[in-house]
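Asks: how would this look folded up:
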Amino acid sequence: MTDNTTPSSGFPPSFLAARERANIAADAERGAWEALARRTGTGQDETHAWRKAHEESRAAQDAFADEVKAWFSRTTLD
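Replies: Have a look, this model is predicted:
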């Protein structure tokens, strides 16, 4: 029997959402890095965009890490 809050993967929705946000943020950071690599001129706009994307990616990865820790904590108690 499964409950309605845990998908068939066994991970709670908050875990899956945090993972998705981390993946999206990493893709955005990668795109900003590629734009920075192709820059012309000073690249100030591209540098600013990459730094912003990097900070957002780090925050999303930290949030996902917290979800992983919480998930392991819950599963070890079961």
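
Asks: can we go C-alpha only for contacts and neighbour counts from here?
Replies: Will do.

Asks: show me where the chain has helices.
Replies: Applying DSSP state H to the chain gives helices spanning 13-37, 44-77.

Asks: just the angle between the longest one and helix 13-37, please?
Replies: It stands for helix 44-77. 160 degrees (axes from the mean of the first three to the mean of the last three CA atoms, to 10 degrees).

Asks: got the buried residues for helix 44-77?
Replies: By 16 or more other CA atoms under 10 Å, the buried positions in helix 44-77 come out as 46-47, 49-50, 53-54, 56-58, 60-61, 63-65, 67-68, 71.

Asks: Likewise for the shortest one?
Replies: In terms of neighbour count (16+ other CA under 10 Å), helix 13-37 has its buried residues at 15-16, 18-19, 21-23, 25-26, 28-30, 32-33, 35-36.

Asks: Would you do the same for the sequence below? I want to compare the two.
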Amino acid sequence: EDLGLRQAGGIDIPGFEGRFGVDFQEMFGPAAAPFINSGKMGLDAQCCRLTREGMLLLDTIAAELSEIIE
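Replies: Below is the predicted model of the structure:
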């Protein structure tokens, strides 16, 4: 399922948490940290989105985060 990472607006965190009943940052924070620290992803309480640089690695980043769900 596409969680919204491929969209320019990114993932709506409150919407995600309401839909799936999980804490987004608790679930994805550790896996997202390297991408955030390298400037490829932005994350705050409302949204998780890729930067322009991160969009170049979209498939790699999406695969990393998808492994958590599976």
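
Asks: Quantify their similarity with the TM-score.
Replies: The TM-score (TM-score structural alignment, normalised by the length of structure 2) is 0.28; 32 aligned residues with a CA RMSD of 3.3 Å.

Asks: Can you tell me which of the buried residues of helix 13-37 of structure 1 is nearest L77 of structure 1?
Replies: Using CA to CA, F15 comes nearest to L77 of structure 1 of the buried residues of helix 13-37 of structure 1, at 17.3 Å.

Asks: hang on, that closest one packs against V68?
Replies: Yes. Look at F15 of structure 1 against V68 with CA atoms under 8 Å: they come within range, at 7.0 Å.

Asks: where do the strands sit along structure 2?
Replies: 11-12, 41-43, 47-50 (DSSP state E).

Asks: Pick the most deeply packed of the ones you listed.
Replies: Neighbour counts (mean count of other CA atoms under 10 Å) averaged over each of those peak at strand 47-50, with a mean of 21.

Asks: before we move on, back to that, need the strands of structure 2 in a markdown table (columns: distance to F35 of structure 2).
Replies: Output for the strands of structure 2, formatted as a markdown table (distance: least, CA to CA, whole Å):
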| stretch | distance to F35 of structure 2 |
| --- | --- |
| strand 11-12 | 15 |
| strand 41-43 | 5 |
| strand 47-50 | 9 |
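
Asks: so which of the ones you listed gets nearest F20 of structure 2?
Replies: strand 11-12 (12.0 Å).

Asks: Find the nearest non-adjacent residue to the most centrally placed residue in structure 1, please.
Replies: Nearest to the geometric centre of structure 1 sits A22, at 0.9 Å (CA atoms, centre = their mean). Closest residue to A22 of structure 1 apart from its sequence neighbours, by CA to CA, 6 or more residues apart in numbering: A60 at 4.7 Å.
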